[in-house]
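[1] generate coordinates for the sequence data below:
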Amino acid sequence: MTFRIGFLLYPQLTQLDLTGPAQVLAAMSDSALHFVWKTLEPVPSDAGIGLLPGDTFASCPALDMLLVPGGPGQQRLMGDGAVLDWLARQGGQARWVTSVCSGSLLLGAAGLLKGYRAASHWAYRDYLPAFGAEIDAGRVVVDRNRITGGGITAGIDLALQVVARVRGEEEARAIELQLEYAPQPPFACGRPELAGPALTERVRRRLAADLKRVNEG
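    Down below sits the predicted model:
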């Protein structure tokens, strides 16, 4: 049976939050990917890459899996009734409800993380308890049918875990090999506990400036 996966698009999302897991899930057998926004107009990502929706909230079918990416544009959607209603409706019936990075805060705002352990980007996970979620610092956190990822690149790991659960570990292993997913980060500083306080604070300030720019733009 076709496994229907819906990705929320929105202006100023982080494109790798979406395209990383989408690349994995597009390789999964008998999957159908739906890229969804309010309109079918191109959606600008934070990297300047335009993303083209294929469905609107109205046309998107019932989903087996919902995935919400993060990005500096996430903050503007936290009170957007149309977005939160669609997330609540799709997330309420989907087999799997997932997010990458600060996308978990949108799941939380839609009421989908109450009583669940959840991850987010390290700079934003302290906001999760405001939505009734329990912070988990894991790279990928699975709590029943909620799967939430840490920052950005964690989306690839998350998607491989989904494949393993939906189609079996052998297929997930084959996709990992197909994508030559064997990361070897050159500087080993991709988490605050590895980077140290000075670099972490510098990046935190940079992220805050990016949020300010997007929300004032």
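
[2] can we go C-alpha only for contacts and neighbour counts from here?
    Will do.

[3] G50: how many residues sit nearby?
    15 (other C-alpha atoms under 10 Å).

[4] next one: it from G81, what distance?
    Noted for G50: a distance of 24 Å to G81, by C-alpha to C-alpha, to the nearest Å.

[5] also E170?
    From E170 to G81 the distance is 40 Å (C-alpha to C-alpha).

[6] got the contact list for the closest residue to V68 other than its chain neighbours?
    What sits nearest to V68 in space, not counting adjacent residues and going by C-alpha to C-alpha, 6 or more residues apart in numbering, is S99, at 4.5 Å. Going by C-alpha atoms under 8 Å, 6 or more residues apart in numbering, S99 touches 66-70, 107, 147-149, 155.

[7] check those residues and tell me the two furthest apart.
    For those, the maximum inter-member distance is 15.4 Å, found between L107 and G155 (C-alpha to C-alpha).

[8] ok, back up a step: narrow the contacts of S99 to those in strands?
    Cross-referencing these against strands under DSSP state E gives 66-68, 147-149.

[9] okay, those in CSV with distance to F7 and neighbour count next?
    Shown next, in CSV, are the ones in strands among the contacts of S99 (distance: C-alpha to C-alpha, whole Å; neighbours: other C-alpha atoms under 10 Å):
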residue, distance to F7, neighbour count
L66, 6, 25
L67, 5, 29
V68, 6, 26
I147, 14, 24
T148, 14, 32
G149, 15, 32
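
[10] could the residues you listed go into JSON lines alongside distance to R205?
    Listed next are these as JSON lines, based on distance: C-alpha to C-alpha, whole Å:
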{"residue": "L66", "distance to R205": "31"}
{"residue": "L67", "distance to R205": "27"}
{"residue": "V68", "distance to R205": "24"}
{"residue": "I147", "distance to R205": "28"}
{"residue": "T148", "distance to R205": "24"}
{"residue": "G149", "distance to R205": "22"}
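
[11] let's see this one next to it:
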Amino acid sequence: MKIIIYVYNGITMLDAIGPYEVLRNMTGAEIYFVAERIGEIKADSGFIDINVKHSITDMKEADILVIPGSTIGFIEEMKKENVLKWIQEIDKTTKWTTSVCSGSMLLASAGLLEGLKATSHWKPINLLSDFGSIPTRERIVEQGKYITAAGVSAGIDMALFLANKIVGEDEAKAIQLAIEYDPQPIFHSGNYSNAEEKIVKIAEKKLSKDAKKGLGLLGLLKHSKEILKIIK
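    Have a look, this model is predicted:
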């Protein structure tokens, strides 16, 4: 089973590594990290790099496509015609096309989510409507072969959800045990609908700071329309 995880500069690393740790444990799984070009990819944190050995020109088909998200890097990716074309072509071969966090923006901008419900991180989720998708604040949204997950940590849930469909409940449960995924958060502020207003404002400030740092002044000017929707 060929699984492609597309990565790019500015990626939120857990968006990719969370699903990877689940999906790699499925029987028969072969996982490939693929980027626009072979070489080093930098995470949005600035602290982690990943050396990618496969480019989009090398990969023509997959059983599963995973598009991770990012704090702000997704905006640059969704304007790359060659990347969007590649996503469209890979999608023609997949059994499942999935995303984590703002990765759904890449699927939407590639025209794959038009008229479909989809989710994303709570901050940029409304951008989905710009591409004819229906923003839906749920942890996981399944629409045919398209599965979108909410922000960052939701990628683990999405991958387990997908594993259950592919290898069955027993193996999916065994994978969950193998990675000891037993979340017991000390706070119940991880869902936008449950978070206090003051907590939302603090989180927004952190995200806005990361967005501005990630793009710089030139990037902010270049992508002003999208940025305003995210950091305002």
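
[12] so what number do they get for TM-score?
    Overlay of the two chains. TM-score (TM-score structural alignment, normalised by the length of the first structure): 0.95; 215 aligned residues with a C-alpha RMSD of 1.2 Å.

[13] that older thread, which one of the ones in strands among the contacts of S99 of the first structure is nearest V24 of the first structure?
    L67 (12.9 Å).

[14] just checking, that closest one touches G6?
    Yes. Using C-alpha atoms under 8 Å, L67 of the first structure is in contact with G6, at 6.1 Å.

[15] need the nearest residue in space to A164 of the first structure, chain neighbours excluded.
    A172 (5.1 Å).

[16] buried residues, whichever strand or helix holds the one you found. List them.
    For A172 of the first structure, the enclosing helix or strand under DSSP states H and E is helix 169-178. Going by neighbour count (16 or more other C-alpha atoms under 10 Å), the buried part of helix 169-178 of the first structure is 171-172, 175-176.

[17] count the neighbours of the corresponding residue of the first structure for K95 of the second structure for me.
    In the first structure, K95 of the second structure lines up with R95, judged by TM-score structural alignment. Neighbour count of R95 of the first structure, defined by other C-alpha under 10 Å: 16.

[18] and the residue nearest to R95 of the first structure when sequence neighbours are not counted, what is it in contact with?
    Excluding the flanking residues, the one nearest R95 of the first structure by C-alpha to C-alpha, 6+ apart is D64, at 5.1 Å. Neighbouring residues of D64 of the first structure by C-alpha under 8 Å, 6+ apart: 3-5, 93-96.

[19] now D64 of the first structure: how far from L77 of the first structure?
    23 Å.

[20] does R206 of the first structure sit in a helix or strand, and which one?
    Here R206 of the first structure is assigned to helix 197-216, by DSSP H and E.

[21] Y192 of the second structure maps to what in the first structure?
    Match for Y192 of the second structure (TM-score structural alignment): P192.

[22] right, and that match touches R202 too?
    No. Counting by C-alpha under 8 Å, P192 of the first structure does not reach R202; the two are 11.1 Å apart.

[23] quick check: A62 of the first structure is in a helix.
    No. Counting by DSSP: H, G, I helix; E, B strand; the rest coil, A62 of the first structure is not found in a helix; it is coil.

[24] burial measure for it, as a count.
    Other residues close to A62 of the first structure by other C-alpha under 10 Å number 15.

[25] now do the contacts for the residue nearest to it when sequence neighbours are not counted.
    Leaving aside its sequence neighbours, A62 of the first structure sits nearest to Q90 (C-alpha to C-alpha, 6+ apart; 6.5 Å). Q90 of the first structure is in contact with 62-63, 66, counting by C-alpha under 8 Å, 6+ apart.

[26] change it to 10 Å
    Q90 of the first structure makes contacts with 6, 57, 60-66, 84, 97, as judged by C-alpha atoms under 10 Å, 6 or more residues apart in numbering.

[27] can you tell me how far it is from F7 of the first structure?
    Counting by C-alpha to C-alpha, the gap from Q90 of the first structure to F7 of the first structure is 11 Å.

[28] common neighbours of those two, please.
    63, 65-66.

[29] can you name the helix or strand that S99 of the second structure falls in?
    Assigned by DSSP H and E, S99 of the second structure falls in strand 96-100.

[30] by how much does that strand deviate from the first structure on average?
    Superposing on the first structure and averaging over aligned pairs (mean C-alpha distance after the TM-score superposition for the first structure), strand 96-100 of the second structure comes out at 0.4 Å.

[31] and the strands in the second structure?
    2-6, 30-35, 39-42, 49-52, 54-55, 64-67, 96-100, 117-118, 134-135, 140-143, 146-149.

[32] good, we can wrap up now.
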